[in-house]
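In: 3D, please:
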Amino acid sequence: MRARPLCVRAGTGEEGAGEHLLAAVADSRARPLIDSTLSFDTAAEAAQRLRSHQEHGKIILTVP
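Out: You can find the predicted model right below:
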């Protein structure tokens, strides 16, 4: 398996863009969009949201 360039792994397709994205994340200038935070007990609900494409960001599962 060959290593893909960072720009491809970052999803930008432009050379050097991945480094800018990683720097923005490291500096807290870019933050993930959180759709919801659910208890681990409701993981089935979270999975259903993902399967039905109802989420608009990351779904966080908390562990007690």
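
In: going forward, measure contacts between C-alpha atoms and count neighbours the same way
Out: Fine.

In: All the helices of the chain, residue numbers only.
Out: For the chain, the helices defined by DSSP state H occupy 6-9, 17-26, 43-51.

In: Please tabulate these in a markdown table and include distance to Lys58 as additional columns.
Out: Formatted as a markdown table, the helices of the chain follow (distance: least, CA to CA, whole Å):
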| stretch | distance to Lys58 |
| --- | --- |
| helix 6-9 | 18 |
| helix 17-26 | 15 |
| helix 43-51 | 10 |
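
In: I have a second one here; can you model it like the first so I can compare?
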Amino acid sequence: MTGYSAHGDERIRAEWAAWQRSAPVEFPHVIVDGIGRAPRALHDVLTGRYLGAVLVSAH
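Out: From the prediction side, this is the model:
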């Protein structure tokens, strides 16, 4: 597998910049309330229940 960078391609960089301005980039995440729910949150991450980041709130 080879990575890709548009750093050297001005045409592609302009296209990507326009795409980024057209809509905000959203990162999927879930916030789980309570440190006591952390073990279940970890289980849910490992079994594929959540997509993206899972944050556990300590309060």
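
In: So after superposing, what's the score?
Out: Remark: TM-score between the superposed chains equals 0.52 [TM-score structural alignment, normalised by the length of the second structure]; 45 aligned residues with a CA RMSD of 2.9 Å.

In: possible to save the helices of the first structure as CSV with distance to Val63 of the first structure and mean neighbour count?
Out: Supplementary listing: the helices of the first structure in CSV, determined by distance: least, CA to CA, whole Å; neighbours: other CA atoms under 10 Å:
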stretch, distance to Val63 of the first structure, mean neighbour count
helix 6-9, 29, 15
helix 17-26, 25, 14
helix 43-51, 10, 13
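
In: Can you tell me how far Pro28 of the second structure is from Ser5 of the second structure?
Out: 24 Å (CA to CA, to the nearest Å).

In: Oops, could you answer that again for Pro24 of the second structure instead?
Out: From Pro24 of the second structure to Ser5 of the second structure the distance is 21 Å (CA to CA).

In: Dead centre of the second structure: give me the residue that sits there.
Out: Geometric centre of the second structure, nearest residue: Phe27, 3.8 Å, by CA atoms, centre = their mean.

In: For whatever residue of the first structure lines up with Leu55 of the second structure, give me its contacts.
Out: Mapped onto the first structure by TM-score structural alignment, Leu55 of the second structure lines up with Ile60. Applying CA atoms under 8 Å, 6 or more residues apart in numbering to Ile60 of the first structure gives the contacts Ile34, Ser36, Thr37, Leu38.

In: Sounds good, over and out.
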